[in-house]
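J.: Pasting the sequence and the predicted coordinates here, then a few questions.
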Amino acid sequence: MSVAVTGSRGYLGSAVRHHLRSVGTPYQAGLGRLEGLAPGSVRCRAVIHCAGALRSRPAHEIWHANAAVLAPLLRAIGPDPVVVLASSRAVTAPPDQQDVYGLSKRAAEQAAALHPGPLRIIRMTVLAGPSPAGLGGSFVSRMTDAALRTGTISIPSHDHRVDFLDVREASAVMAAVTDPSLAWPGQGPIDATSGPLDLAALAHAIAQAVRETTGRRIRLTRTCLPSSRHPPPADPAQWAALCAHAGVTPRPSLSTIRDTVHAHVTAREKSNDRD
């Protein structure tokens, strides 16, 4: 039986779909509106649930897409398939910093916990790198775009630690853990993270990758930037253990940066050719 993928046209879901195709795993996508699925209507051995809404959407859409659709989806697949849920570290934010996005992801985890079959909850950090759906809206992509458009990258005037994860690495692990026999390190959800990085060093790496690709020199400027809604970088030990169990080789941050820069440059060249 195949693996069902929700949100298969999105940034993460399209990367999952591409990975399943590349390793020859049968999959089904395009399930339709999840809230309209009939009980028992989706025949699969596992479901990778990537569908959802980001903070940029209205509050009611966030809640519906992230939380409300879980119950009908679980009824549609039945009690036996493996459920792999793409959650978010936003659920770990302190109560005074919670927003509707984090609350909706927490509600999704609670709904998924009612599934009697195997459950894998992966709390995503910022995802970066190219996927079939594009380059996403990560700070890595935004900094690259700013460098190419303006020749400048703005970084905070104070030390700032961030983390991100290559979307292709995340998709490979999510596909691997659909195997119910795969060991799941630790208890409960696992944070997907490559570990903390200094934002200024990250900006320097992007500037260097742009120079290597285009020959342009990029200027870094210090500025006051708003605080991030993302929790502090998580301990990467559990994610590293899960990658090892899944047979997935982590992608170095510099590799993700270079691929992001190359994809941005290629997209700009194609746009200029059309103009």
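T.: Structure received.
J.: From here on, just use CA atoms for contacts and neighbour counts.
T.: Noted.
J.: can you map out the strands along the stretch 1-150 of the chain?
T.: 3-6, 27-28, 46-49, 82-88, 119-124, 126-128 (DSSP state E, counting those that start in this stretch).
J.: Make a markdown table out of those and add mean neighbour count.
T.: Listed next are these as a markdown table, based on neighbours: other CA atoms under 10 Å:
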| stretch | mean neighbour count |
| --- | --- |
| strand 3-6 | 25 |
| strand 27-28 | 18 |
| strand 46-49 | 25 |
| strand 82-88 | 25 |
| strand 119-124 | 22 |
| strand 126-128 | 24 |
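J.: In addition, the following structure is provided for comparison:
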Amino acid sequence: MTLLSGARLSPAATATAPRFHRRSLLSRMPLRSKVALVIIMCLAAAVLAAPLLPLADPLTGSLSERLLPFFSQGHVLGTDTQGRDMLSRLVYGTRTSLIVGVVPIVIATVIGLAIGTVAGLSGRFVNTVLMRGVDLLFAFPGVLLALLLAISMGVGLGTLLLALTLVWIAPVSRIAETEVSRIRELDFVTAARSSGATAASILVRQIVPVSLPAVLAYSTSLVGANVAISGGLGFIGLGVPSPQPELGSILYEMQAAVYSDPSLALAPVVMILLLSMLFPLVGDGVRDAISGKGRES
């Protein structure tokens, strides 16, 4: 067999390749995951359309209107310590939190999938070197690693994105390596090799399509964890700096007032909890759909 042969897979090679059901992935997801996905899409649409909505400026306020309660005139969710509209800051803060939640996961998934695929397809030496490097990242708890980077590099959106990207490269790489190592030994891959298919063809047509769904299901569930971590960093002043709204930073700015009136923290806390639960539900739904366990329940 030559790597440059470019031979096509024979019928025998493709006969045992796993095939997904004809129904779409979405139709095979459990009902709870579909509901979670719809809510996420609605939230994403709302925050993306924020500049078009009749909202107050999230960066400016009036000290004469500071700390207004819920359902005050002109301020449905009240105002913060600077007199800024909380509804407006919640919408724009959710947009920032979604960016912080999604972007690092996308980057970490691409890098982790590449590392895991190379490690899974390589010999023992290369696999050991790459996986030991991944284990070094595992040696630091994710939150601690993000905390150390935020402290050493200074607060800011770029630092937060970098820190959260580094946190998830290791687990995604491990999942990808496990999947690729398992798939490379399956019968349909062995049949493809026997038929004279190139290594590139096997990788693109056989291994990546079968391993990718499991990696994506896992990565989707991590977005909620990212939102929670970024919210925690923001709450201790190591997230997105003021006055740019972000859910954790909103809580940080409200700390002094929250002790006297805990209801002031209700809106951002509920939003963080909601996002932290919705994305894992979608990830579980993708996993169930791939494994054939999805059902309307």
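T.: On my side now, so go ahead. These numbers were taken from a predicted model, which means no experiment stands behind them.
J.: Can you calculate the TM-score here?
T.: Once the chains are overlaid, their TM-score stands at 0.26 when taken by TM-score structural alignment, normalised by the length of structure 1; 131 aligned residues with a CA RMSD of 6.4 Å.
J.: how about the strands of the stretch 1-150 of structure 1 in JSON lines, adding distance to S171 of structure 1?
T.: Output for those, formatted as JSON lines (distance: least, CA to CA, whole Å):
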{"stretch": "strand 3-6", "distance to S171 of structure 1": "11"}
{"stretch": "strand 27-28", "distance to S171 of structure 1": "14"}
{"stretch": "strand 46-49", "distance to S171 of structure 1": "10"}
{"stretch": "strand 82-88", "distance to S171 of structure 1": "10"}
{"stretch": "strand 119-124", "distance to S171 of structure 1": "11"}
{"stretch": "strand 126-128", "distance to S171 of structure 1": "10"}
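J.: These: which one's closest to A107 of structure 1?
T.: Among the strands of the stretch 1-150 of structure 1, strand 82-88 comes nearest to A107 of structure 1, with 10.1 Å by CA to CA.
J.: Run the angle between the closest one and strand 119-124 for me.
T.: Strand 82-88 of structure 1 runs at 20 degrees relative to strand 119-124, counting by axes from the mean of the first three to the mean of the last three CA atoms, to 10 degrees.
J.: could you say what helices and strands strand 82-88 of structure 1 packs with?
T.: Under the contact criterion of 3 or more CA pairs under 8 Å, 6 or more residues apart in numbering; DSSP states H and E, strand 82-88 of structure 1 touches strand 46-49, helix 100-112, strand 119-124.
J.: if we go to 7 Å?
T.: In terms of contacts (3 or more CA pairs under 7 Å, 6 or more residues apart in numbering; DSSP states H and E), strand 82-88 of structure 1 is packed against strand 46-49, strand 119-124.
J.: just so I know, which of the strands of the stretch 1-150 of structure 1 lies nearest S14 of structure 1?
T.: Nearest to S14 of structure 1, of all the strands of the stretch 1-150 of structure 1, is strand 3-6, at 9.0 Å by CA to CA.
J.: Run a quick neighbour tally on A237 of structure 1.
T.: 16 (other CA atoms under 10 Å).
J.: Would you tell me what the next helix or strand after the longest helix along structure 2 is?
T.: Longest helix in structure 2, counting residues (DSSP state H): helix 86-121. Later in the chain than helix 86-121 of structure 2, the nearest helix or strand by DSSP states H and E is helix 124-138.
J.: Pull out the buried residues from that next one.
T.: 127, 130-131, 134, 137-138 (16 or more other CA atoms under 10 Å).
J.: export these to a markdown table and tack on distance to S219 of structure 2?
T.: Formatted as a markdown table, those follow (distance: CA to CA, whole Å):
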| residue | distance to S219 of structure 2 |
| --- | --- |
| N127 | 22 |
| L130 | 20 |
| M131 | 19 |
| V134 | 17 |
| L137 | 17 |
| F138 | 16 |
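J.: Doesn't V286 of structure 2 belong to a strand?
T.: No. Counting by DSSP: H, G, I helix; E, B strand; the rest coil, V286 of structure 2 is not part of a strand but helix.
J.: and the angle from the longest helix of structure 2 to helix 124-138?
T.: On the basis of the same axes, to 10 degrees, helix 86-121 of structure 2 is oriented at 160 degrees to helix 124-138.
J.: Would you mark the buried spots in helix 86-121 of structure 2?
T.: If you call a residue buried by 16+ other CA under 10 Å, then helix 86-121 of structure 2 has these buried ones: 86-109, 111-121.
J.: was I right about R168 of structure 1 contacting A15?
T.: Yes. Look at R168 of structure 1 against A15 with CA atoms under 7 Å: they come within range, at 6.2 Å.
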